[in-house]
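Peer 1: Sequence isn't available, so here's the structure alone:
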C-alpha cells in the first residue's frame, strides 16, 4: 500500500507543492501530541485538541484560498474566450471565413487547455480532502479520541465554513458547464453554418462524440463529490454518537474573524453573478 504522503508528493501539480495539505508535518505533530497526551492531565489533553484543530484550520484555509484563486483564474480565461467568440460571430467579422474557421480551432484548443487545468484543480481538491480525512483518522487512532467527527461537524455546519467551498463546489460546477457547453457548441452544425454563407456550399455534417477532456472532468468531479459526501457523512455521524462535553465546549470557543464572513459572502455573490451570466 502506497504511503499517502508519498502519493501526494508523486502526484502533485508542479508549482503547487506548498499548497497541498502538510501531511508529513501533521503526522509529526500527531506523534508529538501522542506523547504529551499520554503524560498530561485531562486539561492538557483538551489543550492538545484545541491546538491541533487550529493547526488543521490553518491548513484548510491555505487549501481553500488557493482553490478559490485558481477558480478565479479559470473563470477569467473563460470570460476572455466568451468575448472572443462574440467578436468572431459578430456582423463585422462574418465575411472573413478563413479567419473564422481558424479561430474556431484555436478556441477549441483553448477550452481543452482550460479543461486540463480544471482537471488538475479537481484532483488537487480531492487529494487534500482525502488527506484531511486520513490525518483526522490517524489523530484519533494515536490519541484514543474522536476528534474527526467533531471537527468536521463543527466546521462544515458553521455559517462561515471554509470547508463548504470544498463540499459544495458551486463555482466548479459552473466552470464545468461552461467548458462542456462551449466545446459542444464549437463542434456543432450551428457553428459550421456561420461560415457556409461565404463558402457557397454545404459543409458536411460531423457528429462529434463527447470530448475526452469533458469525460475526464466528469469522472474526477464524481470522485470529488464522493469524497465530499464521505466527509459530510462523518460530520452528521457526530450527532449520533454520545456527546463529549469537553469537545462541545471547545466548539463553542471557536472564533471566526469578520473577514472570513466577508470573503465568504463576496465569493457567494460572485458565483451567483457568474451563474446568471451563463443562463442569460
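Peer 2: Received the coordinates, thanks. Every value quoted in this text rests on a predicted model; they were computed, and no experiment measured them.
Peer 1: can we go C-alpha only for contacts and neighbour counts from here?
Peer 2: OK.
Peer 1: and residue 15, which of the three is it?
Peer 2: coil (DSSP: H, G, I helix; E, B strand; the rest coil).
Peer 1: Ok, the one 10 residues further on next?
Peer 2: Remark: residue 25 carries the secondary structure label helix [criterion: three-state DSSP].
Peer 1: For it, list the residues it contacts.
Peer 2: Going by Cα atoms under 8 Å, 6 or more residues apart in numbering, residue 25 touches no other residue.
Peer 1: quick one: it and residue 42, what's the gap?
Peer 2: Look at residue 25 and residue 42: by Cα to Cα, to the nearest Å, they are 25 Å apart.
Peer 1: Ok, residue 100 next?
Peer 2: 72 Å.
Peer 1: Between the two, which has more neighbouring residues?
Peer 2: Under the criterion of other Cα atoms under 10 Å, the comparison of residue 100 against residue 42 puts residue 100 first, with 20 against 12.
Peer 1: so residue 179 touches residue 113, yeah?
Peer 2: No - counting by Cα atoms under 8 Å, residue 113 is not a contact partner of residue 179; they are 10.0 Å apart.
Peer 1: Would you mind telling me which of those two has the busier surroundings?
Peer 2: residue 179 (21 against 13).
Peer 1: okay, now the one to match up with it:
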C-alpha cells in the first residue's frame, strides 16, 4: 500500500496533484462499504451502495473535468494570442518565435493529455476494483446511466471535443509553419505531410489513444493481438541498433508459409480422402488434425522462445518438411493414417506464437505497429494464396514411382518451400540479444526536461509507461512479472476478457466450418471441381485486407469498437442463417452471398475483437510463456478442432443433412456470443 501510494505521488504533475482522481480515498470507501454488502445483500443495500459510490465517482470525475475545461481555456487563450501575432510575423519573414510559441502550447497540451489519460485509466481501474469487491456489477450500472446522458462528464474524460479542438489548432499551425511558412498547405487538404513534425505526431497519437480512434496500421496491428504498451520501463527495451530487419522479414515469411500450408489442401482434402478409401467428410479430420497438434505446439514453442527464437524456428521448419512429405507419400502408400500423421506433424510445426512474440519482444516500439500489421497482412496473403496455388496442380505424372497429382503436389510443394526457408533461416536469421532489462525510475512528470527532448521521446509514451504502474490492483497486479502457469493466466482474465475469447472462439468456429466443408458442399450441390473451389476460397481470402482497410479507416473512427463488435456478430449470425438449406432448392447465388457475408463479418469481428482484447487484457499477459497471444491462439485453435470434428461426425449422417447439421452449432454459438457480449457490453467502455 505504501509503495503504491509512493508511485502515485511521484508520477503526478505536482502542481496539478489535487485535481487527480483520489484513488486512495475511493479504496477506503470500498473497504467501508464492503462489510455492509457482506452482512446484508438485500436489494435496498445494493441500491444504497450503487448510489453512494455513484456520488463519489461523480464528484471525482467532475473535479477532473472542471480542471480540464479550465486548462483548455488557458490554452485556447494562448492560441488566440498567437493567431493575432501570426500575420505580423509572416510579414517580417521571421517565424521561429511563432513556431516556438506553438510548440510550447503543444508541449503543455501533451502534459494535459497525459493528465487526462492517467485519470481515464484510473477510472477504469477503480470500476474494476469496485466490481471485484462486491457481489454485483457496479460498472454496468454506472456506465449505462452516465455514458449516454447529454450532460455526461464521463464522456468528457474519455471522448470530448475540447482537447481535440486545441490539438487541431496546434497541429494545423505547426504544419502550416513548417511547410512553405504557412502559405499553401493545410492538414485538411492532405492526408500525410511531406515532412511530418514530431510534435504533431505526438499530439495526434495522444488524441487517438484518448478517444479510442485509430488508423489503419493501428487497427491491423491490434488484429495480431500484440500488446504494444507492455514495458514497465520508461525506455524502449529494444535498442534500434540491435534490431535486425532481415530476421523480422524471415519471421513474417514463416507466418505467410504456414497459412499457405494450412489452406493449400482445403480444395482437395475431400478427393484425397476418397482416393484412400475414406469418406469425403474425413476432410474435416485431415484439415483439423493440424489444429489438434497446434494446441500443443503453441505451448512448447512459447516456452522455448523464452530462451531462443532461431532454434524453435529451425525445428519448426524441419517438422513441417517431414509432415508435408508424409502427406504427399500417403497417396502411393495408400495410407489414410500416413495422411493424418503428415498433417499432425504440420500442426506440430506451427510457430505462429513465436512470430507474434518475436514482434512483441524484438522489434523497436516505433516499428512494432508496422511489424504487427505486416504479420496480419502476411497471414491474410497466405490464406488467399493457399487455395489459389491448388489451381496450378491439376496434373498427373510419376517420377521414380512417386505420384505427382492434385492431391500430392500440395505436400511436395510445401516440403520444398520449407526446405528453402530452412536454409535461408540458417544463413540469415540473427538470434536477438537477450538482456535482463532493469526498469529505470524515470523523472517525475513535473520535471519534463527540454522541449526538444520531449519531441524525441514523446510525453505520451512516458506517461503511458507510468500510468501502467500507477493504477494496478495492489493485491495481484503489483507483481509485474509474466505469469508462469495457465491457471495463473486464467485468474487474470476478467469476465469481459473471457467473453472476448469466447467471441474469438465463435468466429474461428464459424470460419472453419465455412472453409473446411466448402469442397464437400459445393461438390454435392453444384458439382464444382477443384479449380472452382480453389478460386472461390482465394477470392474470400483476398477480402481480408480491403475489409480491414475499410474498418480501420472508417468504421472504427465513426463508431465505438464495442458497437462494431456487436453489429458484426449480428451480421455473422445473419450470414449463418442465410446459409441454411430450407425447402427451396439450394442455389449458387444463395451459397456465395451467405458465405461472403459470413466470412466478411467474421473478418470485421476478428479485427475489433482482438483490438478490444488487447486493450482489456492484463498487461502481465503481454510477455512470458502464457501470454495473451498464446491464449487467443489456443482459443482459435480449439474452435478449429471442434469445427473439423463436427464436419467429420456429421459424415455419418446422410450427405443432404451435412450443411444444416454443421451450421446449427455455429448459429447457437453465435447467439450465445451475442448474449454474452450484451451482458458485458458496458465493461468494454
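Peer 2: It's in. None of these values were measured; they are calculated from a predicted model.
Peer 1: about what we covered before: any residues in contact with both of residue 179 and residue 113 of structure 1?
Peer 2: With Cα under 8 Å, 6+ apart, residue 179 of structure 1 and residue 113 have no common neighbours.
Peer 1: Quick check: what element follows the strand or helix carrying residue 44 of structure 2 along the chain?
Peer 2: Using DSSP states H and E, residue 44 of structure 2 sits in helix 43-91. Using DSSP H and E, the helix or strand that directly follows helix 43-91 of structure 2 along the chain is helix 96-133.
Peer 1: In that next one, which residues are buried?
Peer 2: Of all the residues in helix 96-133 of structure 2, those buried under the rule 16 or more other Cα atoms under 10 Å are 98-99, 101-103, 105-107, 109-130.
Peer 1: who does it touch, helix- and strand-wise?
Peer 2: helix 23-39, helix 43-91, helix 138-146, helix 153-158, helix 161-178, helix 198-211, helix 451-456, helix 459-470 (3 or more Cα pairs under 8 Å, 6 or more residues apart in numbering; DSSP states H and E).
Peer 1: Quick one: average offset of it versus structure 1, please.
Peer 2: Averaged over the aligned pairs, helix 96-133 of structure 2 sits 0.8 Å from structure 1 after superposition, using mean Cα distance after the TM-score superposition for structure 1.
Peer 1: corresponding residues in structure 1 for that helix?
Peer 2: Aligned by TM-score structural alignment, helix 96-133 of structure 2 falls on residues 105-142 of structure 1.
Peer 1: same question, stretch 505-524 of structure 2
Peer 2: So stretch 505-524 of structure 2 is aligned with nothing, judged by TM-score structural alignment.
Peer 1: Now which residue in structure 1 aligns to residue 569 of structure 2?
Peer 2: So, by TM-score structural alignment, residue 569 of structure 2 is left unmatched.
Peer 1: For whichever strand or helix holds residue 569 of structure 2, list every residue counted as buried.
Peer 2: Element membership of residue 569 of structure 2 [criterion: DSSP H and E] is helix 561-579. Counting neighbours by 16+ other Cα under 10 Å, one finds that the buried residues in helix 561-579 of structure 2 are 561-562, 564-579.
Peer 1: C-terminal to it, which secondary structure element comes first?
Peer 2: Remark: after helix 561-579 of structure 2, the chain's next helix or strand is helix 588-616, criterion DSSP H and E.
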